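J.: What would the 3D arrangement of this be:
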Amino acid sequence: MKKTILILMMAWTTICHGQLKKLYGREAAYQHFNGVVLIQSDDSIRMAECYGTSDGQVPNELHTRFDIGSITKQFTAAAILHLVMDNKIKLHDFINPHLGEYRSERWKKVTIHQLLTHTSGISSLYQTEQGLEVFFPESKEISLDELISRFREAKLLFSPGEEFSYSNSGYILLAAIIEQVSGLTYQDYMLEMFSKYELQETSFSRDSDSAFPFYGYRSDLLKNAPIYHYSWFKGAGGVYSTVGDLSKWVEIITSYEFLNEELRALFLKPHIPLGYGYGWQFDGAYIQHDGGNAGFISFLSFHPKTKDHIVVLTNRSFEDITMFGKSADYVRELVTKSWSSIKGEDIEVLPALARWPLTTGSFTIDEISVEVSENDTSLWVSTSEMPPSRIIINTTLEANDQQSLKMVEIARFLEKGKYWSLAGHCDGEMKFVMYSGMMSIGMRMMMNQVGKMTNIIPYYVDESHGLLRMKGTERILDLIVYFDSEGLIQGIFEHGKYELDNKLSMLAYPLGNNLYYLDGLPYGENSAKLKILEDKIVFYQLDRSVSGRRQ
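T.: Okay, here's the model as predicted:
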């Protein structure tokens, strides 16, 4: 019996490892992923793979160091807990007595615990809509005094302890407390902690093993991203590390050698209902945090009982600040799929590329011209008025079932401003929103973002939600409609904003049998599939298809 179980476990491990290598290998083959991955389960390293280059030419290696962004926050939180263990501070102390010259009357009721949990109400640097002067970091050093002066006089967003609002500023103040209480610079105190736990490849300075950041994903779209001085993120970011050191860090913080039992438990537990702790996010069974800086995205996730963990570090991201979050979402999705694979579940991976005779030509879909031309081992696909990946989502759903008919009606009512008529599709709260005029105000605000609105297109629906595209003269705005279990509208919210592109050529890769993969990720678009035949072209996306004829 034991032998049978062992054989089954070995077989599962082999399948899991193969699936994980396929996941990341194909992402790399499409030039989506450039970095290093380490995955450990059952006390064994299941995967430690390097993809792409650290500087455009030198291959990434396991000891390549990456800017880990906000993963730094957990190190800052750990340093604070060390000071608590040494009886130099208490978690519920007010911060002003520990800030010296950095104190502010606005913070007199803010505690250290609230800084750690982002419940202080202090406006955050490097985040929009915080009421602060918008500014960007630089390559030259900034003093802690000047950095704190950027937010010292800003009004609190809410009374301390009443709400959650992610705040880089709060962790900058934690760095200031570390300096004031320990008598050391923040960097020196942290380096002593790194040394204590033998994190030999973790520090604040770049060296010859450090990756360079890049904007973009495909090699022909890459741009050098700026390298900022770590002092601009003191306490909230700025640390460089490797997959090996972050893997070791998981082993450390889940061991009896880290802090004492009481403080270790506080470090590894959520402290607010939204699931945030001391530099950690809590997502179901997993404790994790992501990090991002220009051209860098990082993710560390682990299971506190099994100590299974996943570390993903990459030196690629989108450049546009409105798109940067998509880079983080992409890496988070890779981690989510990795956990599913570890649990023995099948996961969706990119299709295998194939060598296949390429088919080119000119086509027409609903008066839109589509040009397909050869590019070595792939195809360039371009259209007359939009990116090719938007052909499906700029085409109205066919009203061939109850849900799609409902979405078509919702779009028509919104487009004509008939909110009272739309109320019949809503639950109790949304009916009030419609009848009170609040929906009219909200729609007017959204319409102002697109210029003069031309039309609203319903392009996707399932039982839980539907998607609408509001087209305007200046840009496009996507809306998401949520349904309850009875099919009534629970809410309508902004889902994404896109600038108008008159024309954008996109690469399609051969999958075999006249089928091609239109890769949207490098552009921040949705991907699609194409079938190109002698007499027609067919686009497949979001469980829909549209076809056109050859010219």
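J.: okay, CA-based contacts and neighbour counts for the rest of this
T.: Noted.
J.: And the helices in the stretch 301-450 of the chain, which stretches?
T.: Under the criterion DSSP state H, counting those that start in this stretch, helices of the stretch 301-450 of the chain are mapped to 324-342, 402-416, 419-422, 428-436, 438-448.
J.: how about the spatially closest residue to Val37 that is not a sequence neighbour, what does it touch?
T.: Computed as C-alpha to C-alpha, 6 or more residues apart in numbering, the closest residue to Val37 that is not its neighbour in sequence is Val312, at 4.7 Å. Neighbouring residues of Val312 by C-alpha atoms under 8 Å, 6 or more residues apart in numbering: Gly35, Val36, Val37, Leu38, Val243, Ser298, Phe299, Leu300, Val331, Val335.
J.: before we go on, could you also do this sequence so I can check it against the first one:
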Amino acid sequence: MLAAGRPAQAKASTSRAIPADLRPGGRFDRFLADRAAKDLFSGVVVLAYRGRPVLRRTYGMANKATSTPNRADTRFDLASVTKTFTAVAVAQLAQQGKIAFHEKLGTYLQGFPAEIGQTVTVHQLLTHTSGIGRPAVGTEPPTRPEWDTIQKLWDGTAKAIRALPLQFTPGTQYRYSNDGFFLLGEIVATVSGRSYYDYVREHIFTPAGMTHSDFFTKPQVTADPTIARPYATQRSGPRVDFTASDFFPFVGGPHRGAYSTVADLLAFTRALGNGTLLGPAHAELITTGKMIMPPSEQQGLTRQHLFYGYGFIDAIVNGRHVVGHSGASAGAANNLDTFPSQDSVSVILGNYDTPIAPIAEMARQIIT
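T.: Down below sits the predicted model:
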């Protein structure tokens, strides 16, 4: 279960338990400052112990055009960290008996041929073993300029996924699938009778106290000074604001694109661990590794073993479990790590797409 969500421990001083290398002025703090000084990181980082931040740092600009700096309460595009919310939503409905992990896709959604609808299971969608979907990184853009409303984007994506053949026999391989998680969001909406967005707001963001988290449309992102603009790396020249691209999506979805703050993600880990969002059994179920991930995943991060659970990555680092998820896209690089046996959390949110693996790796090595 997630570390920060555990009930409060004894209120004795925690200073002895916090490694000096994690404290302000320590090795991690100095390394992070150096990365930012070299323009390799722009964003916010927080390290927490027993639910309380022990180090919080902000670097770079949320909006370079207006010289607006990133702040502790700046909202960032979470990219694939969003999948953790979708997994919790599915598990909540499963806990209520409205979704079964063994059930077939066709039980909940229509429009698929029998070899898909009557074969692929909810479990396989959650573990990226369904065979459904376009490559996570490829030449085909995941969105289109003409999808300029929430409904157009939702309908267009759903139609595109239904036109795809299976990439492999369900259950025989692991292959990361954004499209698979989009379908999980469709299932949440169908079963709950609410839009996916409203369901997550009402059943995850609100009860968890995530007051600064939401799914924002492209006009909202470009108008709100509290939202960090995504600066995408170019083959030559400076980084550019990705919101100006035709391929910046009108709104995020179940697979990527929620916006949140470091404080809200800490609140999320607490709510997941203390029974606010899920009972202990279901919280443990979704955060426990089920499918071995290939060595090519999470490059730059050392670990003894790497597994995918239900919307959460479960790694073993220095003999310790590290549970969470990463998220990367044009102008976004994020990582959420929880350390159950250390009762610690590391949150890195960035609006550059420069890899943040060196930062996450140092935090992992020191904490474990």
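J.: Overlay them and tell me the TM-score.
T.: The TM-score (TM-score structural alignment, normalised by the length of the second structure) is 0.80; 320 aligned residues with a C-alpha RMSD of 2.4 Å.
J.: hmm, back to that, so can I have TSV of the contacts of Val312 of the first structure showing neighbour count, distance to Arg206 of the first structure and secondary structure?
T.: TSV is the format used below for the contacts of Val312 of the first structure (neighbours: other C-alpha atoms under 10 Å; distance: C-alpha to C-alpha, whole Å; DSSP: H, G, I helix; E, B strand; the rest coil):
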residue	neighbour count	distance to Arg206 of the first structure	secondary structure
Gly35	26	17	strand
Val36	28	17	strand
Val37	22	20	strand
Leu38	22	21	strand
Val243	27	16	helix
Ser298	27	17	strand
Phe299	26	20	strand
Leu300	24	21	strand
Val331	19	23	helix
Val335	21	26	helix
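J.: now for the helices of the stretch 301-450 of the first structure, which one comes closest to Leu274 of the first structure?
T.: Of all the helices of the stretch 301-450 of the first structure, helix 324-342 sits nearest to Leu274 of the first structure, with 18.0 Å by C-alpha to C-alpha.
J.: Against which helices or strands is that closest one packed?
T.: helix 2-29, strand 286-293, strand 296-302, strand 309-314 (3 or more C-alpha pairs under 8 Å, 6 or more residues apart in numbering; DSSP states H and E).
J.: And it, how far out from the chain middle?
T.: On the basis of C-alpha atoms, centre = their mean, to the nearest Å, helix 324-342 of the first structure sits 8 Å off its chain's mean C-alpha point.
J.: Dump the contacts of Val312 of the first structure to TSV, plus distance to Leu23 of the first structure.
T.: What follows is the contacts of Val312 of the first structure, written out as TSV (distance: C-alpha to C-alpha, whole Å):
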residue	distance to Leu23 of the first structure
Gly35	14
Val36	13
Val37	11
Leu38	13
Val243	18
Ser298	17
Phe299	16
Leu300	18
Val331	12
Val335	11
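J.: Can you tell me which of those comes closest to Ile272 of the first structure?
T.: Using C-alpha to C-alpha, those come closest to Ile272 of the first structure at Leu300, 20.5 Å.
J.: how near is the closest one to Glu201 of the first structure?
T.: Going from Leu300 of the first structure to Glu201 of the first structure by C-alpha to C-alpha, to the nearest Å gives 16 Å.
J.: do the same with Glu494 of the first structure
T.: Plainly put, Glu494 of the first structure is 42 Å away from Glu201 of the first structure if you go by C-alpha to C-alpha.
J.: The two: which has the busier surroundings?
T.: Taking neighbours as other C-alpha atoms under 10 Å, Glu494 of the first structure and Glu201 compare with Glu201 leading, 19 against 15.
J.: Kindly state which residue of the second structure is aligned to that one.
T.: Under the alignment (TM-score structural alignment), Glu201 of the first structure pairs with His212 of the second structure.
J.: try Gly235 of the first structure
T.: Under the alignment (TM-score structural alignment), Gly235 of the first structure maps onto Pro254.
J.: re the thing from before, and the helices of the stretch 301-450 of the first structure as JSON lines, adding distance to Glu179 of the first structure?
T.: Shown next, in JSON lines, are the helices of the stretch 301-450 of the first structure (distance: least, C-alpha to C-alpha, whole Å):
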{"stretch": "helix 324-342", "distance to Glu179 of the first structure": "31"}
{"stretch": "helix 402-416", "distance to Glu179 of the first structure": "56"}
{"stretch": "helix 419-422", "distance to Glu179 of the first structure": "57"}
{"stretch": "helix 428-436", "distance to Glu179 of the first structure": "50"}
{"stretch": "helix 438-448", "distance to Glu179 of the first structure": "46"}
